[in-house]
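Engineer: Sequence and predicted model, in that order:
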Amino acid sequence: MLVCTAARPRAAWGTVCALLLAGTVALTGCQKSGGSGPTASGRIDGTAPAASRTAGFGAVFLAVDECSSRGRETFTEVPCTSERAAARVVARHDGEVKEGPKCPARTDFVLHISESRPAGDEDGDGEVPQGYACMRNLEPPHPGDPGRGGGPRTLVGDCVYGAGRGQVRETACDGSGKRDPEYRITRAVAKRALCPPATQLYVSLGGERPVGCAVRL
């Protein structure tokens, strides 16, 4: 959860940034190609889905620059030249999302992968370490782009609305989302003192410039 604080005396806010794109493109995996390949199964909700590898297909399941087909319950690794390919892996990390490196800025959704292999693995225990893949759709829409209302990261150009209980959530800046935008993040800085005088909300973004300066729309 990202913590937000009003720049002027008002209730403190917190913000929750979904790891996956909600709605029609939520957890849309790369999809291209027919033929056999590993299948990743998982939930499609507001958290990173768990995906399991059921067949061998290269040294790493969904490695960087590989693609996956789209599915509500399954994500299948397929050639990026296939008609079924829907998204491409832009970054791949071992471990859990909350403990590992952040996905690139314009990631559309994150796929949490739990791999297993019955034979041929490095230490012979039949398991491959868990990890996660940062995915970007091959074609629009790109919810991870600034102002589009989705993606795993909150960026300069994104908009948020008050969600109650001291929280704000991201929404599309053009009003096409389920909720109208109330604030737009205009700048990311190292500390609050560097925000413009017009700033009305401070949003915790993390990284080298962890403070987001937001203004009311």
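Structural biologist: Sure thing, it's come through.
Engineer: From now on I want contacts and neighbour counts done on CA atoms only, so please keep to that.
Structural biologist: OK.
Engineer: which residues of the protein fall in strands?
Structural biologist: Assigned by DSSP state E, the strands in the chain fall at 2-6, 13-16, 39-41, 50-53, 67-69, 74-78, 85-94, 109-115, 131-137, 159-164, 167-171, 183-189, 201-204, 211-216.
Engineer: Most distant residue from the centre of this protein?
Structural biologist: Note on the chain: the largest C-alpha distance from the chain mean falls to G124, namely 32.5 Å (Cα atoms, centre = their mean).
Engineer: what about it, distance to C67?
Structural biologist: Per Cα to Cα, to the nearest Å, G124 is found 27 Å from C67.
Engineer: Included below, for side-by-side comparison, is a second structure:
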Amino acid sequence: MRRYRLPGVLCVCVLLLASLAACQRGEPRAAGTAASENPLTPTGYGLTFLGVNECSARGSEHREVPCTSEKAAARVLARYDGTPPDTSPCPPTTDFVLHISERRPSLDENGDGAVPRGYACMRNLEPPHPGDPGMGGGPHTIVGDCVYSSRKGEVKETACDGSGPKAPQFKVASAVATRSQCPPSTALYVQLGGEKPVGCARRV
């Protein structure tokens, strides 16, 4: 317990259950303020299994580790319970989606020994970033990505620089709300997502 002396007022501030009770003339501070002010700050290793801004290690198990650890490989951009819908709600530049099976680690959200099934939108701490435009990966196809025709009526993403297993045939030049808004030079319409679900692709 520390004592802080203010002009004319003696306050005693007590740290209780990770909440800082403000003195009479101090400003209240919301829990998690530090993490919201700096999105690169881990939100509290162990408080939530792979919560937003926390990091996972390399390997098939994707263990949670402090983001400052040399073992840290990817950061959580968003975290959801349940199973992913057909249209992923992950941020556009997500590198990969980590599916979290129900498990019983030594540390979990509420101490009951269980972590609910869910999924996390992950971004690598270092390159490569397959979710970036033109890199040929990630859960989303976005403006700047390249695709090739895999079969009739279906296209798949590939690296624009030709480094992937398939050469690029089309590049998504813009995203619009309806097909009629694509420019005349459009050679292919690509289903994207979000508020502008139509990708206007040109030949490469």
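Structural biologist: The structure has been received and is ready for your questions. The structure presented is a predicted model; accordingly, all values stated were derived computationally and were not measured.
Engineer: now, of the strands of structure 1, which is deepest in the fold?
Structural biologist: strand 67-69 (a mean of 31; mean count of other Cα atoms under 10 Å).
Engineer: Which residue range of structure 2 does that strand align onto?
Structural biologist: Here strand 67-69 of structure 1 aligns to structure 2 at residues 55-57, judged by TM-score structural alignment.
Engineer: quick one: that stretch to structure 1 mean distance?
Structural biologist: In the superposition against structure 1, stretch 55-57 of structure 2 averages 0.7 Å from its aligned positions (mean Cα distance after the TM-score superposition for structure 1).
Engineer: How far off centre is that stretch?
Structural biologist: Relative to its chain's centre, stretch 55-57 of structure 2 lies at 13 Å (Cα atoms, centre = their mean, to the nearest Å).
Engineer: Helices of structure 2, start to end?
Structural biologist: Applying DSSP state H to structure 2 gives helices spanning 33-37.
Engineer: OK, contacts around V89 of structure 1?
Structural biologist: Taking Cα atoms under 8 Å, 6 or more residues apart in numbering, we find V89 of structure 1 in contact with C30, L62, A63, V64, D65, E66, C67, A133, C134, M135, R136.
Engineer: now it: how far from D158 of structure 1?
Structural biologist: 23 Å.
Engineer: Tell me the residue in structure 1 aligned with T93 of structure 2.
Structural biologist: Using TM-score structural alignment, T93 of structure 2 pairs with R106 in structure 1.
Engineer: what's the closest non-adjacent residue to that match?
Structural biologist: Nearest residue to R106 of structure 1 in three dimensions, chain neighbours excluded: G144, at 4.7 Å (Cα to Cα, 6 or more residues apart in numbering).
Engineer: likewise E195 of structure 2?
Structural biologist: Per Cα to Cα, 6+ apart, closest to E195 of structure 2 is A177, 6.7 Å.
Engineer: Surely K171 of structure 2 touches Y189?
Structural biologist: No - if you go by Cα atoms under 8 Å, K171 of structure 2 and Y189 don't touch, sitting 10.3 Å apart.
Engineer: okay, and the common contacts of these two?
Structural biologist: A201.
Engineer: Might you report the residue contacts of the residue nearest in space to the middle of structure 2?
Structural biologist: Centroid-nearest residue in structure 2, with Cα atoms, centre = their mean: L77, separated by 2.3 Å. Contacts for L77 of structure 2 (Cα under 8 Å, 6+ apart) come out as V52, N53, C90, P91, T94, A120, C121, M122, R123.
Engineer: how close does the equivalent of D81 of structure 2 over in structure 1 sit to A63 of structure 1?
Structural biologist: In structure 1, the residue paired with D81 of structure 2 according to TM-score structural alignment is D94. Per Cα to Cα, D94 of structure 1 is found 11 Å from A63 of structure 1.
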